[in-house]
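Student: coordinates only, sequence not included:
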């Protein structure tokens, strides 16, 4: 087969370098793709996704948690929720994997230039937004103030919390954390509010007229968050939501990702709120 077609229909070979547990069921995996994949991966935009395949199990769509490293290494934050991800969590370093992609439409980095950016993450939604966050911070001269609001069910399920606290301590970003409930005191240098993610927006002072907003998390949050943002004065054209949980084949062939007449794998997974408001079943 012509290797030029690999990455779209045929996976590139990749090797599992290692993993780091983030919670009881979620880990950060570092994956090294073969050299022939580097050109395709160099075009990755935060918000896009790859298809990760585990031999003998199948493949799953995953949004990278950071831009590829100089050697193409990817960080993939994966929750153990099914057969493929369950097997992935048992694999040792050195195991063979496969990668296709990147696929889809990411966040509009160029359009955000010079503007304040507000990131709203719920639960595992922090993983796709982490790649956007890191890009904004690495290229901070090109963007306005960066704010992250992140909510989880409870403190022990909050991912990357030490990393985020360190960034906030160095004044790299404004950080606001919240949990639905706190059955135990958070460990370490970590503090947060108790309440739902939309509650953080109530009374929050920011440049609503000039800011861009990126949202990723449980779809049930989106309608409420959209209402709070528009109520604060953010235009729907500048609110971007990721429907990454609907992704399937990656190329729009199976149509399981359809939202109205749009396909999340190709038209998304990142959409403007103004687009989604025209599709009754989208939110």
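Tutor: Great, that's in hand. Note that the structure is predicted; figures quoted are calculated from it, not measured. Numbering: from 1, shown residues only.

Student: please count neighbours and contacts with C-alpha atoms only from this point.
Tutor: Will do.

Student: next up, the contacts around residue 114.
Tutor: Shown in contact with residue 114 (CA atoms under 8 Å, 6 or more residues apart in numbering): 142-144.

Student: which one of those is nearest residue 108?
Tutor: Of all those, residue 108 sits closest to residue 143, with 12.4 Å by CA to CA.

Student: these two touch, right, the closest one and residue 109?
Tutor: No: Residue 143 lies out of contact with residue 109 (CA atoms under 8 Å); the separation is 9.5 Å.

Student: neighbour count winner among the two?
Tutor: residue 143 (17 against 14; other CA atoms under 10 Å).

Student: separation between that one and residue 42?
Tutor: Residue 143 sits 21 Å away from residue 42, going by CA to CA, to the nearest Å.

Student: residue 131 now?
Tutor: Distance from residue 131 to residue 42, by CA to CA: 14 Å.

Student: looking at those two, which one has more neighbours?
Tutor: residue 131 (21 against 15).

Student: and the helix or strand residue 168 falls within, what does it pack onto?
Tutor: Using DSSP states H and E, residue 168 maps to helix 161-169. Identification of packing neighbours for helix 161-169 by 3 or more CA pairs under 8 Å, 6 or more residues apart in numbering; DSSP states H and E yields strand 174-179.

Student: list the buried ones in the strand it packs on?
Tutor: Buried residues in strand 174-179, defined by neighbour count with 16 or more other CA atoms under 10 Å: 174-179.

Student: chain center to the one helix or strand residue 240 maps to, what's the gap?
Tutor: Per DSSP H and E: residue 240 is located in strand 239-242. Centroid separation for strand 239-242 versus its chain: 11 Å, with CA atoms, centre = their mean, to the nearest Å.

Student: before we go on, here's another structure to hold up against the first:
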């Protein structure tokens, strides 16, 4: 957790909106004062007169005077997020929660698996790692989506693939008639067959829909990754952000206070972790 007052709201202006897919958009925000955070932490985004919801920034944690938040349209608050316009003002509460211990990963091969809108928190991690890429042996990003139209951050992929020590692979579950795709068509977990990383002692981060995280974790264990090196972003069910509403209980843990970043060995014995 951060020492910042969890109830304090910082006003911010939307200065750009990027339509990433038919259901996902990125808000680029300019807060009235810098909001430092660590990659993996989340904030509560307030839409005036509507409500608030928890979202993980999708920008580098090395930038505090602006913030990107990538949001899928899934409910009441996010419906209004998708109606927002450039120039609108919103509120940001936080940051809150745990973060990825990237300083412990120096000199290692870092693997990231981001599925669907789960690419948003992992984009923050990826960009934060890129800022000091020479500290790491390599960075491999496996990105998945249902269809080519659902794949986000399309405009950045070519540039990322040109960076030394970066391996960026993408897959979609299917290619509908009329859509164009010349990369892998398979479940994201099948991309593990396309990489060659020694899993021993190296970290992997998984973020995406619960079913993808469940089977992705099982495949990573079979690949040889150690339970304490599999980092899961357990953002589902969070609401208030401070442990009062109990929406995000995972056994004896609160996703918002004890997470959202957990290692698999920490929560593996808790009930219904993938629901």
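Tutor: Thanks, I have the structure now. Predicted model only: the values in this text are computed from it and were never measured.

Student: residues contacting residue 214 of the first structure?
Tutor: Neighbours of residue 214 of the first structure in contact, by CA under 8 Å, 6+ apart: 107, 117-120, 129, 239-242.

Student: pull the most distant pair out of those residues.
Tutor: 117 and 242 (15.4 Å).

Student: neighbour count for these two, which is higher?
Tutor: For residue 117 of the first structure versus residue 242, the count of surrounding residues by other CA under 10 Å is larger for residue 242: 28 against 25.

Student: just give the closest residue to the aligned residue in the second structure for the more buried one, not the sequence neighbours.
Tutor: Under the alignment by TM-score structural alignment, residue 242 of the first structure pairs with residue 233 in the second structure. Using CA to CA, 6 or more residues apart in numbering and skipping the chain neighbours, the partner closest in space to residue 233 of the second structure is residue 261 (4.7 Å).

Student: can you find the partner of that neighbour in the first structure?
Tutor: Checking TM-score structural alignment: residue 261 of the second structure goes with residue 270.

Student: likewise for residue 131 of the second structure?
Tutor: Match for residue 131 of the second structure (TM-score structural alignment): residue 138.

Student: coming back round to it: number of nearby residues for the residue nearest to residue 233 of the second structure?
Tutor: By other CA under 10 Å, neighbour count at residue 261 of the second structure equals 25.

Student: identify the residues contacting it.
Tutor: Contacts of residue 261 of the second structure by CA under 8 Å, 6+ apart are 40-41, 97-100, 231-234, 255.

Student: same check on residue 78 of the second structure?
Tutor: Residue 78 of the second structure touches 71-72, counting by CA under 8 Å, 6+ apart.

Student: same check, this time on the one 4 residues further on
Tutor: Under the criterion of CA under 8 Å, 6+ apart, the neighbours of residue 82 of the second structure are 25, 73.

Student: how about a cut-off of 10 Å?
Tutor: By CA atoms under 10 Å, 6 or more residues apart in numbering, residue 82 of the second structure lies in contact with 17, 19, 23-27, 71-73.

Student: show the buried residues in these.
Tutor: Looks like these have 17, 23-27, 71-72 buried, using 16+ other CA under 10 Å.

Student: look up how far residue 274 of the second structure lies from residue 183 of the second structure.
Tutor: Taking CA to CA, one finds residue 183 of the second structure at 29 Å from residue 274 of the second structure.

Student: comparing those two, which shows the higher neighbour count?
Tutor: Comparing residue 183 of the second structure with residue 274 by other CA under 10 Å, the one with more neighbours is residue 274, at 16 against 11.

Student: excluding its backbone neighbours, what's nearest the more buried one?
Tutor: In space, residue 274 of the second structure is closest to residue 210, 5.2 Å off (CA to CA, 6+ apart).

Student: please pull up the equivalent of the one you found in the first structure.
Tutor: Match for residue 210 of the second structure (TM-score structural alignment): residue 219.

Student: contacting residues around the aligned residue in the second structure for residue 251 of the first structure?
Tutor: Aligned by TM-score structural alignment, residue 251 of the first structure pairs with residue 242 of the second structure. With contact taken as CA under 10 Å, 6+ apart, residue 242 of the second structure is in contact with 1, 6-7, 94, 96-97, 254-257.
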